[in-house]
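Novice: Pasting the sequence and the predicted model now:
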Amino acid sequence: MAKPIIAVTMGDASGVGPEIILKAFQQSRLHEEAVLFVIGDTHILNRAKDFLNTHVEIVSIKEPEEAEQVKAGAVPCLDLHLLTSDIPVGEISKEAGNAAFRYLEKAITLANDRRIDGICTAPLNKEALHKAGHMYPGHTEILADLTGTDDYAMMLAAPNLKVVHVTTHIGLMDAILKINPERVYTTIKLAHDTLVRSGIPAPRIAVCGINPHAGENGLFGNGEEEEKIIPAVERAQDEGVQVFGPLPADTLFFRATRGDFDIVVAMYHDQGHGPIKVLGLESGVNITVGLPIIRTSVDHGTAFDIAGTGKADSASMEEAIRQAIMLSGTRENR
């Protein structure tokens, strides 16, 4: 069986992305499971070598297929020649913002052409992205736009908890207005289908309420659970999905980490992000579900404050690559 080919985009060159990529690529077990290469700039990766005081070889490649021929221990880089090594470290730069967009754009093209099996992204900086004229809130929206995807959701994964979001980067009042049965049903289905593809044939899905105690039969709120959530849960149940809720969020996440459920459907950003990040920023992974391609990412930002110091932890990057490999499977199975 041929190993899946995973492209790792370098993200914002002024942040910790290049450093955590080089650290992660030194984990031999990842290379045993997949063919890995970076989409970025060799100048920047060579600079990151100095930050890490490592002598790993950076090998420039022109096509993804060449990565398999690169000797063990070296880092293949599909060099887009967008940046020089004098780009500032730890500062917002429109050049770095544009390059981060172009790395992702190239990866999406390769994935759409089925030349790679998955994408794993290092963090970008939204302000730098906007300074470069790319007016997206972040990676997820770029991926949705460039793949023509309307129904998608953000999934966060930690070692013993997975969470998918009905709404994400909007204000809380706007989120409550946007939640409706169709969107909740779509998110439940996206969660179900993603876990089935990952090898869980009948995933157990728990759905959070919006109000304290999931409304407690009308005691709290204005009937949001009955109006916005219950019709979606019942529709999915009628289709044979093992879905439960709405359930009180204050106990649901404990139950999920205990193993009662395979994934939690959160209604808004902080409801889902908070528990994941309490479990550990260093091990969280962001997965975009609903896309026609596989995409995972670290669950942290560019960390400008420690960029260039070599201190950045690569655990989230390693887990993100591992999740991309798991979701991609072998090339024969695609």
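Specialist: Perfect, thanks for sending it.
Novice: can we go C-alpha only for contacts and neighbour counts from here?
Specialist: Fine.
Novice: Could you verify my assumption that residue 84 touches residue 47?
Specialist: No: Residue 84 lies out of contact with residue 47 (C-alpha atoms under 8 Å); the separation is 9.7 Å.
Novice: which one of those two has more residues nearby?
Specialist: residue 47 (17 against 13; other C-alpha atoms under 10 Å).
Novice: neighbouring contacts of stretch 241-252?
Specialist: By C-alpha atoms under 8 Å, 6 or more residues apart in numbering, the list of residues contacting stretch 241-252 from outside reads 188, 192, 202-209, 211-214, 225, 229-230, 233, 236-237, 271.
Novice: Could you give me the buried positions within it?
Specialist: 241-249, 252 (16 or more other C-alpha atoms under 10 Å).
Novice: so of those, which ones are in strands?
Specialist: Applying DSSP state E to those, the entries found in strands are 242-247.
Novice: Could you dump those into TSV and include distance to residue 176?
Specialist: Formatted as TSV, these follow (distance: C-alpha to C-alpha, whole Å):
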residue	distance to residue 176
242	25
243	21
244	20
245	17
246	15
247	16
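Novice: any idea how far the residue sitting nearest the centre point of the chain is from residue 23?
Specialist: Taking C-alpha atoms, centre = their mean, the centroid of the chain lies closest to residue 286, which sits 2.7 Å from it. Going from residue 286 to residue 23 by C-alpha to C-alpha, to the nearest Å gives 19 Å.
Novice: for the stretch 101-250 of the chain, what spans make up the strands?
Specialist: 118-121, 153-158, 161-165, 204-208, 242-247 (DSSP state E, counting those that start in this stretch).
Novice: For my notes, please list those strands in a markdown table and give distance to residue 64 for each entry.
Specialist: As requested, the strands of the stretch 101-250 of the chain are exported to a markdown table (distance: least, C-alpha to C-alpha, whole Å):
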| stretch | distance to residue 64 |
| --- | --- |
| strand 118-121 | 12 |
| strand 153-158 | 27 |
| strand 161-165 | 31 |
| strand 204-208 | 37 |
| strand 242-247 | 40 |
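Novice: let's bring in a second one:
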Amino acid sequence: MPGLPLALSVGEPAGIGAEIIGRAWTLRHEKALPPFYAVADPAFLVSRLARLGIDAPVVAATPETVAGLFADALPVFDLGHQVEDRPGELSGATAAATVAAIETAVRHVRDGRAAGLVTAPIQKSSLYAAGFKFPGHTEFLGDLARRIWPGAPHEPVMMLAGPQLATVPVTVHIALRAVPEVLTEEMIVATGRIVDREMKAKFGLARPRLAVAGLNPHAGEDGGMGREDIDIVAPAVARLRADGIEARGPLPSDTLFHAAARQTYDVVLAMYHDQALIPVKTIAFDETVNVTLGLPFVRTSPDHGTALDIAGKGIADPSSLIAAIRMAGRMAGNGAGA
């Protein structure tokens, strides 16, 4: 949706979300950022930015007024929830505001008022205490899409994308010991189809190349270290190829991420969370973006957490958020590079 601003949810108020949003705005010209606005309590943002000496004047805005305000001030859509400025101090009382900010931003996108959503990190422990029932942001957004966007896709797939590597975990927020029991051929096929479709639609790749990692060391050593790669992963790859998708595997993950290997694919389907996230964060931690595929809207996020230990100290690095804003702008057609 070219021409529309991006909506940013501030995330956990006790964390660094407000700070990195303010710092990103101060770098808007240097980083060629597309226009964006925060969905938050304006008084909270004013207090946090003043505490840290961040020169980002806050101005009340609607999505429709952002374009005329962004050059001179940080536009903020008043969420209607008052939040206290207590960096590093978690409180279940802020959970309603955190969730409402995400829901409001998504509704703005649905209603054609915003181009996409960029989310600052949430603190799931605070949300759990207030009744939040989802393993993470990604799952919550999938449920939200189902509830407020009837008939639209709501099959969220998490992709971590950096300048040199993009990875997708097929299983996400589950214990490692549960992965072999949960992983199925159908799960890999469904994920691969979504990734192929979204890489074409949102990233402009005519024929995405998918590398599929094996579950076990050395992709199972022909069954010597488990049969999952023979019985689950290999048949899934065969089905993807039968669909016309350029997929290959299962491939040993210990030789999948070096520089030469990365030139042979566009995205890796990994079988579990850390198999996907460790390499991409190691290669480019400050520039890696969490992208949610499979939803009817653009959503990106920094690849780090709330950083409660440094919140309010003025040392948080906005690089990953800036990368997320640029990625969302690119995906939404706003002309910002990633």
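Specialist: That came in fine, so what should we check first? Please read all numbers here as calculations on a predicted model, not as lab measurements.
Novice: What's residue 250 of the second structure aligned with over in the first structure?
Specialist: Residue 250 of the second structure maps onto residue 246 in the first structure when the alignment is built from TM-score structural alignment.
Novice: ditto for residue 275 of the second structure
Specialist: Under TM-score structural alignment, residue 275 of the second structure pairs with residue 271 in the first structure.
Novice: Helix or strand: which one has its match?
Specialist: In this structure, residue 271 of the first structure sits in helix 269-279 according to DSSP states H and E.
Novice: how far off strand 153-158 does whichever helix or strand comes after that helix point, in degrees?
Specialist: Scanning forward in sequence from helix 269-279 of the first structure by DSSP H and E, the next helix or strand is strand 285-289. Taking axes from the mean of the first three to the mean of the last three C-alpha atoms, to 10 degrees, one finds strand 285-289 of the first structure and strand 153-158 inclined to each other by 150 degrees.
Novice: which part of the second structure lines up with strand 285-289 of the first structure?
Specialist: Taken onto the second structure by TM-score structural alignment, strand 285-289 of the first structure occupies residues 289-293 there.
Novice: That stretch against the first structure, how far on average?
Specialist: Taken over the aligned residues, the distance from stretch 289-293 of the second structure to the first structure averages 0.9 Å (mean C-alpha distance after the TM-score superposition for the first structure).
Novice: Can you tell me how far the residue lying farthest from the centre of the first structure is from residue 226 of the first structure?
Specialist: Within the first structure, the residue lying farthest from the chain centre (C-alpha atoms, centre = their mean) is residue 219, at 36.8 Å. With distances taken as C-alpha to C-alpha, residue 219 of the first structure is found 12 Å from residue 226 of the first structure.
Novice: about what we covered before: what sits closest to the match of residue 275 of the second structure if chain neighbours are left out?
Specialist: Excluding its sequence neighbours, the residue lying closest to residue 271 of the first structure (C-alpha to C-alpha, 6 or more residues apart in numbering) is residue 249, at 7.7 Å.
Novice: Please apply the same query to residue 314 of the first structure.
Specialist: Closest to residue 314 of the first structure by C-alpha to C-alpha, 6+ apart is residue 20, at 4.7 Å.
Novice: Would you agree the one you found is in contact with residue 308?
Specialist: No: judged on C-alpha under 8 Å, residue 20 of the first structure makes no contact with residue 308 at a distance of 10.8 Å.
Novice: just the helices in the first structure please.
Specialist: Using DSSP state H, the helices of the first structure run over residues 17-25, 28-33, 42-52, 94-112, 126-131, 139-147, 172-178, 181-197, 224, 230-238, 249-258, 269-279, 315-328.
Novice: As a markdown table, the ones you listed with distance to residue 164 of the first structure would be great.
Specialist: What follows is these, written out as a markdown table (distance: least, C-alpha to C-alpha, whole Å):
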| stretch | distance to residue 164 of the first structure |
| --- | --- |
| helix 17-25 | 24 |
| helix 28-33 | 26 |
| helix 42-52 | 33 |
| helix 94-112 | 22 |
| helix 126-131 | 22 |
| helix 139-147 | 13 |
| helix 172-178 | 15 |
| helix 181-197 | 7 |
| helix 224 | 19 |
| helix 230-238 | 15 |
| helix 249-258 | 12 |
| helix 269-279 | 7 |
| helix 315-328 | 15 |
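Novice: between the ones you listed, which gets nearest to residue 118 of the first structure?
Specialist: helix 315-328 (5.9 Å; C-alpha to C-alpha).
Novice: what about the counterpart of residue 309 of the first structure in the second structure, neighbour count?
Specialist: For residue 309 of the first structure, the aligned position in the second structure is occupied by residue 313, per TM-score structural alignment. Neighbours of residue 313 of the second structure under the rule other C-alpha under 10 Å: 14.
Novice: Let me see the contact set for the closest residue to residue 313 of the second structure other than its chain neighbours.
Specialist: Counting by C-alpha to C-alpha, 6+ apart, residue 52 is the residue found nearest to residue 313 of the second structure once chain neighbours are left out, at 7.1 Å. Residues near residue 52 of the second structure by C-alpha under 8 Å, 6+ apart: 19, 312-314.
Novice: what's around the residue mapped onto residue 236 of the second structure from the first structure, how many residues?
Specialist: In the first structure, residue 236 of the second structure lines up with residue 232, judged by TM-score structural alignment. Neighbour count of residue 232 of the first structure, defined by other C-alpha under 10 Å: 24.
Novice: which residues touch residue 232 of the first structure?
Specialist: 181-182, 184-185.
Novice: How about residue 189 of the first structure?
Specialist: Taking C-alpha under 8 Å, 6+ apart as the criterion, residue 189 of the first structure is in contact with residue 236.
Novice: What is the equivalent residue in the second structure for it?
Specialist: Match for residue 189 of the first structure (TM-score structural alignment): residue 193.
Novice: Tell me the spacing between that match and residue 298 of the second structure.
Specialist: With C-alpha to C-alpha as the criterion, residue 193 of the second structure and residue 298 of the second structure are 18 Å apart.
Novice: And for the equivalent of residue 116 of the first structure over in the second structure, the neighbour number?
Specialist: By TM-score structural alignment, residue 116 of the first structure lines up with residue 114 in the second structure. Residues lying near residue 114 of the second structure (other C-alpha under 10 Å) number 26.
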